[in-house]
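# Predicted structure and sequence below. I'll ask about it afterward.
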Amino acid sequence: MKSLKKYFAEGLGTFALVLFGCGAATIASVSESGPEGIGLLGISLAFGLAVVVMAYTIGPISGCHINPAISIAMLAAGKLSAKDTVGYVISQCIGAVAAAGLLYVIATGSSGFAMPEWGLGSNGWGEGYLGEYNMTSALVTEFVFTFIFLLVIFGTTAKNASPLMAGLAIGISLALIHMVAIPITGTSVNPARSLGPALFAGGMALEQLWLFIVVPIAGGLCAALTRNIFLDD
């Protein structure tokens, strides 16, 4: 039962992250006069604040990973068992897909709705996607920012760190990452967050999904290795 509670918490937390973050990108970023709405800053804060509120909601239960790259990096760092890693990742993916499905249902309630390329806040790169950065820029961005994000997580959850501030610091760091990376890839640093919208958007979002699965996991593993070798808890 304890494991099931942790897995349910991870699914719920990832559901909330995708619902608020991708919801801001899909719905709240569009105003009656055009695609201004809350803008890049608002979307960035939506992702960051979603992590903050979930950290204090489910953190005591599961640690609030809500991101397969984090769970796999924790496994590599010896902070999570293989069994729980599998349970966490499956739960995170289910939560993300459920949230994207709900967003799809809500979005179709708008008159004249048609699924755009890279819809529902999907991640991507190249011609037609936001700043039209190439694949190399996307790869470097996702690797470096996931690496930094995991270092923040390892540092703020270390034995000598203040547990009360961890959720706030992690949420702020994710918001900062989005402020820079949204024009490049829409900001993933989270394979589950990318999986959900891509399954419903299809097209290029689904074709490019591999990068947002492989690269954030690689960045997280590199951060775990760096933490284990160069930084002590």
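Alright, I've got the coordinates.

# hey, let's count contacts and neighbours off CA atoms from now on
Fine.

# and the most centrally placed residue in the chain, how far is that from residue 22?
Per Cα atoms, centre = their mean, the C-alpha nearest to the average position across the chain is that of residue 190, at 3.7 Å. Separation of residue 190 from residue 22 (Cα to Cα, to the nearest Å) stands at 12 Å.

# One more: residue 196?
Counting by Cα to Cα - residue 196 and residue 22 are separated by 10 Å.

# Overlap of the contact sets of the two?
Shared contacts of residue 196 and residue 22 (Cα atoms under 8 Å, 6 or more residues apart in numbering): residue 100.

# quick one: the strands in this protein?
Ranges of strands within the chain: none, based on DSSP state E.

# Number of residues surrounding residue 231?
12 (other Cα atoms under 10 Å).

# Could I get the full set of helices for the protein?
2-23, 39-62, 68-76, 82-107, 135-156, 163-185, 191-201, 203-207, 209-230 (DSSP state H).

# By neighbour count, which bits of the second one are buried? Give me those.
Same thing as helix 39-62. Residues of helix 39-62 classed as buried: 40, 42-59, 61-62 (neighbour count, 16 or more other Cα atoms under 10 Å).

# The first one now?
When neighbours are counted by 16+ other Cα under 10 Å, the buried residues of helix 2-23 are found to be 6-23.

# try this one side by side with the last:
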Amino acid sequence: MEMARIKQEARAALAEFLACIFFVFFGAGSVVGAVSATNDLGPVEPVNYALSFGFSITILAFSIGDLSGAHINPAVTLSLAVSRNLTLTRAFMYIAAQISGGIVGGGLLFMCVDHDSYHSGIGLADDITPAGGFFLEFMGTLLLIFVVFNVAVWAGKPLENDIAGSTISALAPLPIGLAVAVSHLTLGPLTGCGINPARVIGAVVWEGKDWWDGRSGQAFWIYIAGPFAASLVGPLLYAALYGTVSPGSAGKGKLEAPARAAV
């Protein structure tokens, strides 16, 4: 029984690993493609990569939701762990798999293009301070986590309905993908829109020395601290609305809540 459980958890982690490979390859690839089309390493139209990132997260969530819950983002995983919707062991496995997958995805993309034209898509606009960038990344991630908790997390019910201890609701990937797209439309021209440490690390690790020595490289911390800070605040917003964020808790205040599935 224990071995079967281990195999199930390994499959879930593998699903997160593979999803992050695809997510970074095609998401960051849309930025590289836009840069290549304009032959310009400057800002690119956010609509291009907003659609790519939004659609990518949607189709991947539909694809692996029943295996892992389709977090595809360490910030989402951490938010579910701190709200006790996910065990710490599972969270550690997921985050390691997500970051590893992101690095592999970024590496595959880096191999496919001329290294001088590689562009992670991550970078602070000239008029955005690191503090402003931190808050933008925080807000973009907070929107995502708020949507995830409201459309995809069971509150007040035990997570017992699939092999990963979690499942994706039938239509949850659609609003989640839209939240990712909206964040990219807004944050893209300002910070490049990280809102996902696996996506950021996976893409920027392949950037050259000039990027790391520049403003964006020096402010790299905002792309990690901002999303993870939102991971801690997001569940509090949900708790303020419904009175609980944890499985097995009492219902949501005085209102009877609609059914929700766990991510």
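Now that the structure is in, tell me what you want to look at. Not measured: the values here are computed from a predicted model.

# dump the residue contacts of residue 60 of the first structure.
Per Cα under 8 Å, 6+ apart, neighbours of residue 60 of the first structure: none.

# what does it align to in the second structure?
Aligned against the second structure by TM-score structural alignment, residue 60 of the first structure finds its counterpart in residue 66.

# so how far is residue 130 of the second structure from that match?
Residue 66 of the second structure is 38 Å from residue 130 of the second structure, where distance means Cα to Cα.

# cool, residue 24 of the second structure as well?
Residue 24 of the second structure is 24 Å from residue 130 of the second structure, by Cα to Cα.

# Kindly report the same for residue 224 of the second structure.
Taken as Cα to Cα, the span from residue 224 of the second structure to residue 130 of the second structure is 12 Å.

# now residue 2 of the second structure
47 Å.

# These two: who's more crowded?
Comparing residue 2 of the second structure with residue 130 by other Cα under 10 Å, the one with more neighbours is residue 130, at 20 against 7.

# Can you give me every residue that contacts the counterpart of that one in the first structure?
Here residue 130 of the second structure is matched to residue 135 in the first structure, going by TM-score structural alignment. Listed by Cα under 8 Å, 6+ apart, the contact set of residue 135 of the first structure reads 125-126.

# What residue in the second structure is paired with the residue nearest to the centre of the first structure?
Residue 190 of the first structure maps onto residue 196 in the second structure, by TM-score structural alignment.

# Is that match in contact with residue 73, as I believe?
Yes. Here residue 196 of the second structure lies in contact with residue 73, judged by Cα atoms under 8 Å, at a distance of 5.4 Å.

# what sits in contact with each of the two?
By Cα under 8 Å, 6+ apart, no residue touches both residue 196 of the second structure and residue 73.

# For residue 229 of the second structure, see how far away the counterpart of residue 70 of the first structure in the second structure is.
In the superposition onto the second structure, residue 70 of the first structure corresponds to residue 76 when matched by TM-score structural alignment. The gap separating residue 76 of the second structure from residue 229 of the second structure is 11 Å, by Cα to Cα.

# In the second structure, what residue corresponds to residue 220 of the first structure?
When the second structure is aligned by TM-score structural alignment, residue 220 of the first structure is paired with residue 231.

# If we ignore the residues flanking it in sequence, what's nearest that match?
Excluding the flanking residues, the one nearest residue 231 of the second structure by Cα to Cα, 6 or more residues apart in numbering is residue 79, at 4.3 Å.

# who touches that neighbour in this structure?
By Cα under 8 Å, 6+ apart, the contact list for residue 79 of the second structure reads 145, 231-232, 234-235.

# Please apply the same query to residue 125 of the first structure.
Here residue 125 of the first structure is in contact with 132-135, 138, 184-185, 208 (Cα under 8 Å, 6+ apart).

# what about 7 Å?
Residues near residue 125 of the first structure by Cα atoms under 7 Å, 6 or more residues apart in numbering: 132-135, 138, 184-185.

# what does residue 49 of the second structure give?
27, 30-31.

# let's go with 10 Å and repeat that
Applying Cα atoms under 10 Å, 6 or more residues apart in numbering to residue 49 of the second structure gives the contacts 26-34, 55, 121, 181, 184-185, 188, 192.

# what lines up against it once you look at the first structure?
Match for residue 49 of the second structure (TM-score structural alignment): residue 43.

# neighbours around the match of residue 70 of the first structure, how many?
For residue 76 of the second structure, the count of nearby residues is 29 (other Cα under 10 Å).

# Could you verify my assumption that it touches residue 227?
Yes. Between residue 76 of the second structure and residue 227 there is a contact under Cα atoms under 10 Å: 8.8 Å.

# any shared contact partners between the two?
With Cα under 10 Å, 6+ apart, residue 76 of the second structure and residue 227 have common neighbours 141-142, 144-145, 195-196.

# Reformat the residues you listed as TSV; add distance to residue 168 of the second structure.
Output for those, formatted as TSV (distance: Cα to Cα, whole Å):
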residue	distance to residue 168 of the second structure
141	19
142	19
144	15
145	14
195	21
196	19
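
# Show me which of these is closest to residue 86 of the second structure.
residue 145 (14.5 Å; Cα to Cα).

# The closest one matches what in the first structure?
In the first structure, residue 145 of the second structure lands on residue 150 (TM-score structural alignment).

# so what's its match up against?
When contacts are counted by Cα under 10 Å, 6+ apart, residue 150 of the first structure touches 69-70, 73-74, 156, 170, 173, 189, 216, 219-224, 227.

# Would you check which pair of those lies furthest apart?
156 and 216 (19.5 Å).
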